[in-house]
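>>> Please find the sequence and the predicted model below.
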Amino acid sequence: MAPSPRSGRARRALLTAFVTASVALPVSGAARPAAVPAPAPAAVAPLESAGSSALEARYAAGRAEIRAARDMAARHGDRRRATALTAMARPGRTFLMFDGRDGGRGVEVVGDLSRARRIAVLVPGAGVDLDHYGRLRRGAGALLDELGSGSAVVAWLGYRTPAMLSPAAMTPGRADEAAPALRSFVRELSAAKPSARVSLLCHSYGSVVCARAASGLEVADLVLYGSPGTGAADAADLRTGARVWAGLGADDWIAGVPHLEIALPWVTAGFGTDPVAPEFGAEVFDAGGAGHSGYLEPGSVSLRSIAGIVTGTAGGGHA
């Protein structure tokens, strides 16, 4: 059967976007300042227990890494980075891991992990790094407020995210790099908190990361929102025992991204089936009027829906 005119237009639109980004991003990137230097972090042992003393030791190590990165940024003359890292190192901020190199990586706990009966792990998408970390942290805080006592939220910035509207954001390479680290972290977390209900909340390009990591992970829910696709044909293709959810806000621009995969000679561009489409087979939740960056806004329909999934009280049905 010949492809429909609509699918042909979508394919041309995706290919045009990819080629444009391939040309434009290297040119614009040439003018970017050099990366802020940061020390290599010390190796840490796996978290074998989520007791308060074990956690405090990890949090102290994370705080020391942040302060070392802050001092190096200050010596480099980057006051913006040094100020941001000073805030991250304040008492009360709790990082299980921190690496200030190459845009930065970190795993921050919001809430009391030692007492948590349910844990939400936020996996961000493109454009999130140490200089754009605030929205991820605020979203974690808003979700914790919505969940209430007995909960913890983990902001998992554990990979080198692609830049927005870049070739890397349209291809699975960064997700393939990130998936082993996410899988390792979730398994470590589950071993330390075996009785806790763990949910993976995957935003935008983060849904591609989660899809690559999903197979074999013992999590209760896999929540895809603001997703460009996952690279999987359907939910069954994720090979997970988790309940798979998907949501798309009415004001999310990503709805206009063509849901195709194009095999180019050097890479595959695009991520295939829309997770909220009936043929994907996910449980579709009400995301209200959320924009692409607004799914965890306080008081929003999408935040209430996501909190209901994490607590296990949400209903829902196939799209």
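Arrived safely, thanks for sending.
>>> For the rest of this, base every contact and every neighbour count on C-alpha atoms.
OK.
>>> Show me where the stretch 51-200 of the chain has its helices.
Here the stretch 51-200 of the chain has its helices, by DSSP state H, counting those that start in this stretch, at 52-76, 79-88, 134-147, 173-192.
>>> closest one to Ala250 among those helices?
Ranking the helices of the stretch 51-200 of the chain by their distance to Ala250 (criterion: Cα to Cα) puts helix 134-147 first, at 18.9 Å.
>>> Determine the set of other helices and strands touching the closest one.
strand 105-111, strand 151-157, helix 301-311 (3 or more Cα pairs under 8 Å, 6 or more residues apart in numbering; DSSP states H and E).
>>> Could you list the buried residues of stretch 12-21?
For stretch 12-21, the neighbour count (16 or more other Cα atoms under 10 Å) marks Leu14, Leu15, Ala17, Phe18, Ala21 as buried.
>>> if we can go back for a sec, which one of the helices of the stretch 51-200 of the chain lies closest to Pro39?
Comparing those by Cα to Cα, helix 52-76 comes nearest, at 6.1 Å.
>>> got a list of contacts for that closest one?
If you take Cα atoms under 8 Å, 6 or more residues apart in numbering as the criterion, helix 52-76 is touched by 36-39, 41-42, 47, 49, 79, 81-83, 85-86, 88-89, 94-100, 114.
>>> how much space is there between Pro33 and Pro278?
Relative to Pro278, Pro33 is positioned 45 Å away (criterion: Cα to Cα, to the nearest Å).
>>> Please compare the first structure with the one that follows:
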Amino acid sequence: MRISAGRLRRTLLAAGVTAAVVFPLSGAARPEIPAPAPAALGHVTARELPAAYEANRANAAEAARMAERYGARERAAGLRAMAAPGRHFLAFDGRGAGRTAEVFGDLADAGRVAVLVPGSDTSLDTYGRLRAGALALHRELGAGTAVVAWLGYETPGTVSPAVLTTGRADGAAPALRSFVADLRGVNARARVSLLCHSYGSVVCASAASGSRPLDVADIALYGSPGTGVDRAADLNTRARIWAGRGADDWIAEVPHTSADLFGTTVGFGTDPLSADFGARVFPAGDGGHSDYLRPGSVSLRNLARIVRGDAPEAGHA
């Protein structure tokens, strides 16, 4: 049987992720680049947004200066870009891998707000990919909307033991729940949707598994390895639950199971696209794991339709 180059590549990457659980990568930890503590802002209201944006830009500028003095030139350049006029951060922390929540659009007056929750290998040093997706989604959504690129947790490495357990997601869930509540403090009228990519779908599911219902209209899981719950109905939310996967996404090769391995539960269980999970499946086109927010793609159009409250376009799932 002949295997296509694309399928072989996807299979090898999936195998690498799985093997990393048993054979973790070793290596010396990188020294942490110095950065100031985040600006003390508390709960921000619509009236306080401009001051919050200014304070976070100032914090990014100071982080850039500290990184430059440390000799981390690439990090410093990225931070200087974040500190530029016109960048709007609802939250910013330049320490370690970094935390951000960048706003695209008028958050205070938006009728629709999408929160992007990224997956593995997302940090200040790779933030450009998340930002590009947020910009593409905001352009697709158009006027009267806002998009937030929420990097509110330390994401796992794609090839690491942490990527196949819920540990990072469970640690991130309280922060995501709190962030959704903070959005309501800025704009109580907006229809809020969570768009959750890859390991970010595990974060969103954990956030929606708390004792209080998660107050969002939609949760879209795309490029998902599973969620850590068996059924969409197990989530504590009234949101519509969506799932989509591109035809060339290597994540499909990762087994949708969970098992106890050396005392740790590995894997995330039911495939979100399966009938057993019970999500609404939306067509995501033929793209790969990093293509869901690519301009002009089927997946981007349908994610925008979900955020607007519309039905996705019919077509190949």
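Structure's in. What do you need? Note that the coordinates shown come from a computational prediction; the quantities given were computed from them, not determined experimentally.
>>> what's near enough to touch Gly299 of structure 1?
No contacts exist for Gly299 of structure 1 under Cα under 8 Å, 6+ apart.
>>> Just confirm it is within a helix.
No: under DSSP: H, G, I helix; E, B strand; the rest coil, Gly299 of structure 1 sits outside any helix and is assigned coil.
>>> After alignment, which residue of structure 2 pairs with it?
Using TM-score structural alignment as the criterion, Gly299 of structure 1 maps onto Gly296 of structure 2.
>>> now do Ala213 of structure 1
Using TM-score structural alignment, Ala213 of structure 1 sits opposite Ala207 in structure 2.
>>> Now that match. Nearest residue, chain neighbours left out?
Spatial nearest neighbour of Ala207 of structure 2, excluding adjacent residues (Cα to Cα, 6 or more residues apart in numbering): Ala173 at 4.3 Å.
>>> Just give me the match in structure 2 for Gly308 of structure 1.
Aligned partner of Gly308 of structure 1 by TM-score structural alignment: Arg305.
>>> That match - nearest residue in space that isn't next to it in sequence?
Nearest residue to Arg305 of structure 2, sequence neighbours excluded (Cα to Cα, 6+ apart): Pro312, at 5.8 Å.
>>> more neighbours, Pro33 and Pro278 of structure 1?
Counted by other Cα atoms under 10 Å, Pro33 of structure 1 and Pro278 do not tie: Pro278 has more neighbours, with 14 against 7.
>>> Distance-wise, check that one relative to Asp234 of structure 1.
Pro278 of structure 1 sits 9 Å away from Asp234 of structure 1, going by Cα to Cα.
>>> Sketch out the helices for the stretch 201-319 of structure 1, chain order is fine.
Under DSSP H, counting those that start in this stretch, the stretch 201-319 of structure 1 gives helices at 206-213, 301-311.
>>> check contacts around the alignment partner in structure 2 of Ala43 of structure 1.
Correspondence of Ala43 of structure 1 to structure 2, assessed by TM-score structural alignment: Ala40. Counting by Cα under 8 Å, 6+ apart, Ala40 of structure 2 touches no other residue.
>>> which secondary structure element contains Ala40 of structure 2?
Using DSSP states H and E, Ala40 of structure 2 sits in no helix or strand.
>>> what lines up against His88 of structure 2 once you look at structure 1?
Mapped onto structure 1 by TM-score structural alignment, His88 of structure 2 lines up with Thr94.
>>> Next, count neighbours for that match.
25.
>>> hang on, it packs against Leu113?
No: counting by Cα atoms under 8 Å, Leu113 is not a contact partner of Thr94 of structure 1; they are 10.0 Å apart.
>>> From Phe92 of structure 2, how far out is the counterpart of Ala61 of structure 1 in structure 2?
In structure 2, the residue equivalent to Ala61 of structure 1 is Ala55, according to TM-score structural alignment. Distance of Ala55 of structure 2 to Phe92 of structure 2, given as Cα to Cα: 9 Å.
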